[in-house]
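Student: Model the following, please.
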Amino acid sequence: MGYLTSYSDPEYIESLQTISLPFLRNGTLRAFPVEGDSMPPYTDGTYIVGKYVESLDDLKIGKCYLFITKKGMTYKSFQNSSAKIINVITDNELYEPFTISRSEIIEVWELACSINTEELTNLKKDEFTAKDVYTLLKKEIEELKSSLNR
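Tutor: This is a model prediction of the structure:
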């Protein structure tokens, strides 16, 4: 929450810890801790390293972004947008897609990489597996085909 109240304070930004990642050199980069279960395989304790997005017009469909809004932070996949809203989706089918008002957006950070603080082999059994993702995608494709044939 400190970031939400201090993101525009140069002294606060200067006080943030730094790390050098040799494979990430260009642009403004920042790491944010993950909370929640809406974007598997990222779980609590993972850090999303984002590259600053200069303009909302630069968002790419299907890419993942960390949206810093007046209400908080949310890490989602960009779906599409209009003049007033951004539509985003999660990778966890338990959560519905939703919209973010453009006027609520403070900053946007595109996924550059992630840093896990736990071994991936320690994932809980109830989290998504490759098979779960395949099954979900197959179901969505079938639904799309069905809706196109109506």
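
Student: can we go C-alpha only for contacts and neighbour counts from here?
Tutor: Will do.

Student: helix/strand/coil for the residue nearest to residue 91 when sequence neighbours are not counted?
Tutor: What sits nearest to residue 91 in space, not counting adjacent residues and going by Cα to Cα, 6 or more residues apart in numbering, is residue 39, at 4.8 Å. Here residue 39 is coil, with the state taken from DSSP: H, G, I helix; E, B strand; the rest coil.

Student: give me the number of residues near residue 39?
Tutor: Using other Cα atoms under 10 Å, residue 39 has 21 other residues around it.

Student: ditto for the one 10 residues further on
Tutor: One way to gauge burial is a neighbour count; for residue 49, by other Cα under 10 Å, it gives 21.

Student: repeat for residue 145
Tutor: 11.

Student: what do you get for residue 61?
Tutor: Residue 61: 13 neighbours (other Cα under 10 Å).

Student: And for the one 3 residues further on?
Tutor: Under the neighbour criterion other Cα under 10 Å, residue 64 is assigned a count of 23.

Student: go on, the one 10 residues further on?
Tutor: Counted with other Cα under 10 Å, the neighbours of residue 74 add up to 20.

Student: what secondary structure does it sit in?
Tutor: Assignment for residue 74 (three-state DSSP): strand.

Student: The residue at minimal distance from the centre of the chain: what's it in contact with?
Tutor: Most central in the chain under Cα atoms, centre = their mean is residue 75, positioned 2.6 Å from the mean C-alpha point. Residue 75 sits next to 39, 64, 65, 66, 67 when contact means Cα atoms under 8 Å, 6 or more residues apart in numbering.

Student: One more, please, to line up against the first structure:
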Amino acid sequence: MKSQLPIEAQRFKKIREELRHTQLSFAELLNIGATTADIERGKTKITGKIVMELMAQFNINPLWLYGKSYEKNIDTSRGDVSPKIVTINPTGEESILLVNQKAAAGYPNNIHDMGWYQTLPAFNIPLPEYRNASYRGFQVEGDSMLPNLKPNEWVLGRAVPSILEATDSKIYIVVLRDSVLVKKLQKIPNNPHLVKLVSLNDQYMPIDIKVNDIQELWHVNSKLTFGVDDPSENSLLRQLQQSMDDLKGQISSLK
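Tutor: From the prediction side, this is the model:
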């Protein structure tokens, strides 16, 4: 019985045929060797370099290529923030990459480099909530999202294809051109070119970001916590916070 071709191989062939290229001419155009035959037969995997070329030359959406989106083309006028590379495990399933704090520092500059992505740890979650979508994990740095997210915790984000699909006041992983931030996102009325990034910790001021400076956007919908606080510790922290609030009130009354 003939095995089913991977969807990315089928769609790669579809792109070539729609552009009316031969396997030879398409390979030359993408600078990937003598022919695209092995890719279309499913014998050779599509590399990050090929995905980048398809995006750059034909605005092909990587999520569509791997069957994760109905949108075939990236519309730059709509504020595309979809993943620039997706990774597939040996069984053909998309992997969830983990980006720790150190890796996050280099993430924006390596966003098109498949070789760099392959150095990151990856895993899969066999739950229905994590199917039919692209997910990525990032480690929280700093205390700007306290009390909801603690330093060094991990958040899992679902890929957002366009800034238009982002929802106000939800938490996102925002990949800028020089940094990766975890913030609440708020759209600015009557200004589609800017968004406001808000911290949960009120010690940090909101910042305005140009939409064009956002490379990728991941909606945070779960987190990984590797320590469970003892209930008595939580109670002690609440009592300490209450005592501090009472002390502030007493000081204010003396002024």
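
Student: quick one, what contacts the residue nearest to residue 91 of structure 1?
Tutor: Residue 39 of structure 1 touches 75, 76, 90, 91, 92, counting by Cα under 8 Å, 6+ apart.

Student: From residue 176 of structure 2, how far out is the aligned partner of it in structure 2?
Tutor: Under the alignment by TM-score structural alignment, residue 39 of structure 1 pairs with residue 145 in structure 2. As for residue 145 of structure 2, its distance to residue 176 of structure 2 is 18 Å (criterion: Cα to Cα, to the nearest Å).

Student: which residue in structure 2 lines up with residue 118 of structure 1?
Tutor: Residue 118 of structure 1 maps onto residue 227 in structure 2, by TM-score structural alignment.

Student: Same question for residue 9 of structure 1.
Tutor: Aligned partner of residue 9 of structure 1 by TM-score structural alignment: residue 113.

Student: Run a quick neighbour tally on that match.
Tutor: 16.

Student: Now it. Nearest residue, chain neighbours left out?
Tutor: Here the residue nearest residue 113 of structure 2, using Cα to Cα, 6+ apart, is residue 48, at 6.5 Å.

Student: show me what contacts that neighbour?
Tutor: Counting by Cα under 8 Å, 6+ apart, residue 48 of structure 2 has contacts 85, 112, 113, 114, 115.

Student: which of the residues you listed lies closest to residue 237 of structure 2?
Tutor: residue 85 (42.6 Å; Cα to Cα).

Student: quick one: contacts for the aligned residue in structure 1 for residue 199 of structure 2?
Tutor: Aligning on TM-score structural alignment places residue 199 of structure 2 opposite residue 90 in structure 1. The contact partners of residue 90 of structure 1, by Cα under 8 Å, 6+ apart, come to 38, 39, 76, 77, 96, 97.

Student: change it to 7 Å
Tutor: 38, 39, 76, 77, 97 (Cα atoms under 7 Å, 6 or more residues apart in numbering).

Student: how near is the residue lying closest to the first one once chain neighbours are set aside to residue 3 of structure 1?
Tutor: With Cα to Cα, 6+ apart as the criterion, residue 38 of structure 1 has its nearest non-adjacent residue at 5.1 Å, and that residue is residue 92. Taking Cα to Cα as the measure, residue 92 of structure 1 and residue 3 of structure 1 are separated by 26 Å.

Student: do residue 70 of structure 1 as well
Tutor: Noted for residue 70 of structure 1: a distance of 11 Å to residue 3 of structure 1, by Cα to Cα.

Student: Going along the chain, name the strands of the stretch 101-250 of structure 2.
Tutor: Using DSSP state E, counting those that start in this stretch, the strands of the stretch 101-250 of structure 2 run over residues 122-123, 135-139, 154-159, 170-175, 180-187, 194-198, 207-210, 216-224.

Student: between those strands, which one is nearest to residue 65 of structure 2?
Tutor: Nearest to residue 65 of structure 2, of the strands of the stretch 101-250 of structure 2 and by Cα to Cα, is strand 154-159 at 14.5 Å.

Student: quick one, that closest one and strand 180-187 angle?
Tutor: For strand 154-159 of structure 2 against strand 180-187, the angle by axes from the mean of the first three to the mean of the last three Cα atoms, to 10 degrees is 50 degrees.

Student: Can you give the distance from strand 154-159 of structure 2 to the centre of its chain?
Tutor: Remark: strand 154-159 of structure 2 is offset 7 Å from the chain centroid, using Cα atoms, centre = their mean, to the nearest Å.

Student: One more: stretch 131-142 of structure 2?
Tutor: With Cα atoms, centre = their mean, you get 6 Å for stretch 131-142 of structure 2.

Student: for stretch 79-88 of structure 1, same thing?
Tutor: Distance, stretch centre to chain centre, for stretch 79-88 of structure 1: 15 Å (Cα atoms, centre = their mean).

Student: and that stretch, which residues are buried?
Tutor: With burial defined by 16 or more other Cα atoms under 10 Å, the residues of stretch 79-88 of structure 1 counted as buried are 79, 81, 85, 86, 87, 88.

Student: Show me the contact partners of it.
Tutor: Under Cα under 7 Å, 6+ apart, the answer for stretch 79-88 of structure 1 is 61, 62, 76, 77, 78, 89, 97, 98, 99, 100, 101, 102.
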